[in-house]
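Undergrad: Okay, structure incoming, though there's no sequence with it:
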């Protein structure tokens, strides 16, 4: 059986689909993932994925392209060449799977499953009703099971990625704290000055701190790292970042892709969580974590990309001392103090 899993959103969204992908791959002879350009690097890191089809769909992503027939015809041809027998369309709780389902029907996929609140006509064979308040990981697994795919025995259902490469001495010995100040949209960022203050607080407490960010965030990471932390801004691709996060004692990060990558490599997360989407659906999954932020702020549930409330109150009340306390809780040690040597 040839299977396809579609998840057309961002890096973190694709990582959250990982357990459902493994459930599908456990029964399929070949598993293809259809995803957008921002999610493709994550798809290539997922266990169980044999092939990735990248398509920038006009109804997904932060800056979708115009809808045109040529683009749709192209992805229909690419999917049809793989001739999948079944496809799962994974979406967030607020998205419709029907545009993607229509494209896959046009590609000849004979069996389609998706969570769907709208009447699907003939577009879906399995119309699943998503349970309320389910985390994105659990909701995707629920859909997979409804379509006949269960996790194999021994699979704990947590996030996972393929073994990341060694970081070639980028960070030295494991046990540092990572601070990742960036986020895909402004509403989910804590702010440069607050991140820099948190780094200073962690360094004063005796933690080694590593600051990470993408190629476009080098100015940000340099400012946040200051003179006390190691600045890796722009120096790590997704796979290298996975290894840096894996060897960390804890990661301080907003609700963005690296938070889920940290969870996928088993590292505890201090989550600076702007409640523009609900933490119950998007918090770090399957690892110890502390969520910081005001979940009752006026922006809650707005899905805003730019904070709609002056002063960014959902995160402005989080102090560097709060971050330090959360790191101490997750690392389980008094920072800067090694256990005293035994008397001889």
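TA: It's in. Just so it is clear, the model here is predicted, and its values are computed rather than measured.
Undergrad: contacts and neighbour counts: CA atoms only from here.
TA: Fine.
Undergrad: where exactly do the helices run in the protein?
TA: Along the chain, counting by DSSP state H, helices occupy 11-16, 18-25, 40-43, 69-82, 98-106, 136-146, 192-204, 218-225, 238-246, 257-264, 279-282, 313-316, 320-331.
Undergrad: From the contact counts, what lies against the second one?
TA: Right, helix 18-25. Applying 3 or more C-alpha pairs under 8 Å, 6 or more residues apart in numbering; DSSP states H and E, we find helix 18-25 packed against strand 2-7, helix 136-146.
Undergrad: Please identify the most buried of these.
TA: When you average the neighbours per residue for each of the helices and strands packed on helix 18-25 (mean count of other C-alpha atoms under 10 Å), strand 2-7 leads with a mean of 25.
Undergrad: try this one next to it:
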């Protein structure tokens, strides 16, 4: 595994390790906390432990200096055996609230460890885990207990330097990590067809293992081959696509968080997790569609019943509302 290195000209800089070995949406939801850490420790070399595939995205936040590749088992905690050199000066657990993530960091013998499961005994009020708290607010409040200020609305990413493969298009992203968060492909196809009929260029995207889904939605939605983006775009290209899109429509996935990070109008379909926990900030550019009901399993193998209650007509209307100031035509 690659070894994190000290900043150029500062070989003796103390190192700070943050653990958040999760997906793209989790990384982007953690940006406000990461930026709070960056400001609180300006002289440290900040290393973020997360999956190697997210290295480009992590560095694009401007909040970290290097990445420690850390592949977690399904819904688990990775071993941090790729760490080299002396123990970290500070280790921060932004991964979870249990002893497993705390223990992974504690095994490196950091001088100071910040974790829900390992509160600093000097704190008069140690951080408390609140299960119904929004993800961005949770980690900012956690850091606040340690005297580190972080703003949960500090989510924006800089405009990518890369060119978009489809500037001004509506990005339709039908995939999601778990089936419980996947709105039916037929409804995404109907949405694509209606948006194209209204004069908007539509591109369909998916992750590296979602080619069959992407091709199905595109074929049924009448999307031409040139606007079918298969295989999972590299982060730089995906970021440019989203940043220069007219709209992003997706389930509760990393792409929805990327739209928020670039202030691109978005319609996000929620279920089984409420937008109160993972939704966008209050902003008229971002519409979160959600049918209240009993909480479901975010890792379930069947589409969530609340998600299925969202109809194609409702999503089309929300999309056209956000697109109404635009006059983007199919090319």
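TA: Cool, got the structure. Keep in mind that what you see is a predicted model, and the values were worked out from it rather than measured.
Undergrad: TM-score for these two?
TA: The TM-score (TM-score structural alignment, normalised by the length of structure 2) is 0.82; 307 aligned residues with a C-alpha RMSD of 2.8 Å.
Undergrad: coming back round to it: tell me which of the helices of structure 1 lies nearest to residue 122 of structure 1.
TA: Among those, helix 98-106 comes nearest to residue 122 of structure 1, with 9.2 Å by C-alpha to C-alpha.
Undergrad: need the helices and strands packed on helix 18-25 of structure 1 in CSV with distance to residue 21 of structure 1, can you?
TA: Formatted as CSV, the helices and strands packed on helix 18-25 of structure 1 follow (distance: least, C-alpha to C-alpha, whole Å):
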stretch, distance to residue 21 of structure 1
strand 2-7, 7
helix 136-146, 8
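Undergrad: Among these, which comes closest to residue 77 of structure 1?
TA: Of all the helices and strands packed on helix 18-25 of structure 1, strand 2-7 comes closest under C-alpha to C-alpha, at 14.3 Å.
Undergrad: State the span of structure 2 onto which the closest one is aligned.
TA: Aligned by TM-score structural alignment, strand 2-7 of structure 1 falls on residues 15-20 of structure 2.
Undergrad: got it, and stretch 251-258 of structure 1?
TA: Using TM-score structural alignment, stretch 251-258 of structure 1 pairs with 248-255 in structure 2.
Undergrad: how far does that stretch sit from the chain's center?
TA: In terms of C-alpha atoms, centre = their mean, to the nearest Å, the centre of stretch 248-255 of structure 2 is found 9 Å from the chain centre.
Undergrad: got the end-to-end distance for it?
TA: Start-to-end span of stretch 248-255 of structure 2 (C-alpha to C-alpha, to the nearest Å) is 8 Å.
Undergrad: Contacts for that stretch, please.
TA: Stretch 248-255 of structure 2 is contacted by residues 23-26, 28, 170-177, 181-183, 242, 256, 259, 264-271, 278-279, 319 when judged by C-alpha atoms under 8 Å, 6 or more residues apart in numbering.
Undergrad: Any buried residues in it, and which?
TA: Residues 248, 249, 250, 251, 252, 253, 254, 255 are the ones in stretch 248-255 of structure 2 that count as buried (16 or more other C-alpha atoms under 10 Å).
Undergrad: about what we covered before: buried ones among the contacts of stretch 248-255 of structure 2?
TA: Buried by 16+ other C-alpha under 10 Å: 24-26, 28, 170-177, 181-183, 242, 256, 259, 264-271, 278-279, 319, out of the contacts of stretch 248-255 of structure 2.
Undergrad: which residues touch the nearest residue to residue 240 of structure 2 once chain neighbours are set aside?
TA: Nearest residue to residue 240 of structure 2 in three dimensions, chain neighbours excluded: residue 164, at 4.9 Å (C-alpha to C-alpha, 6 or more residues apart in numbering). Residues counted as contacts of residue 164 of structure 2 (C-alpha under 8 Å, 6+ apart) are 237, 238, 240, 241, 242, 244.
Undergrad: Distance check, residue 164 of structure 2 against residue 210 of structure 2.
TA: Per C-alpha to C-alpha, residue 164 of structure 2 is found 21 Å from residue 210 of structure 2.
Undergrad: right, and residue 258 of structure 2 touches residue 241 too?
TA: No. Using C-alpha atoms under 8 Å, residue 258 of structure 2 is not in contact with residue 241; the gap is 10.2 Å.
Undergrad: before we move on, the earlier item: what subset of the contacts of residue 164 of structure 2 is buried?
TA: When the contacts of residue 164 of structure 2 are checked for burial by 16+ other C-alpha under 10 Å, the buried set is 237, 238, 240, 241, 242, 244.
Undergrad: In this structure the last one contacts residue 167, no?
TA: Yes. In this structure, residue 244 of structure 2 is within contact of residue 167 by C-alpha under 8 Å, at 5.4 Å.
Undergrad: neighbours of residue 62 of structure 1, just the number please.
TA: The number of residues packed near residue 62 of structure 1 is 12, by other C-alpha atoms under 10 Å.
Undergrad: again, but for residue 30 of structure 2
TA: Count around residue 30 of structure 2 with other C-alpha under 10 Å applied: 23.
Undergrad: Trace it over to structure 1, please.
TA: The equivalent of residue 30 of structure 2 in structure 1 is residue 17 (alignment by TM-score structural alignment).
Undergrad: same check, this time on residue 198 of structure 2
TA: By TM-score structural alignment, residue 198 of structure 2 lines up with residue 205.
Undergrad: Same check on residue 180 of structure 2?
TA: Aligning on TM-score structural alignment places residue 180 of structure 2 opposite residue 187 in structure 1.
Undergrad: What is the aligned counterpart of residue 149 of structure 1 in structure 2?
TA: Under the alignment (TM-score structural alignment), residue 149 of structure 1 pairs with residue 148 in structure 2.
Undergrad: What number of residues are in the vicinity of the closest residue to residue 146 of structure 1 other than its chain neighbours?
TA: Spatial nearest neighbour of residue 146 of structure 1, excluding adjacent residues (C-alpha to C-alpha, 6+ apart): residue 128 at 7.1 Å. Neighbours of residue 128 of structure 1 under the rule other C-alpha under 10 Å: 17.
Undergrad: Could you measure from residue 128 of structure 1 over to residue 237 of structure 1?
TA: Applying C-alpha to C-alpha, the value for residue 128 of structure 1 to residue 237 of structure 1 is 36 Å.
Undergrad: same deal with residue 137 of structure 1?
TA: Taken as C-alpha to C-alpha, the span from residue 137 of structure 1 to residue 237 of structure 1 is 24 Å.
Undergrad: ok, now residue 314 of structure 1?
TA: Counting by C-alpha to C-alpha - residue 314 of structure 1 and residue 237 of structure 1 are separated by 30 Å.
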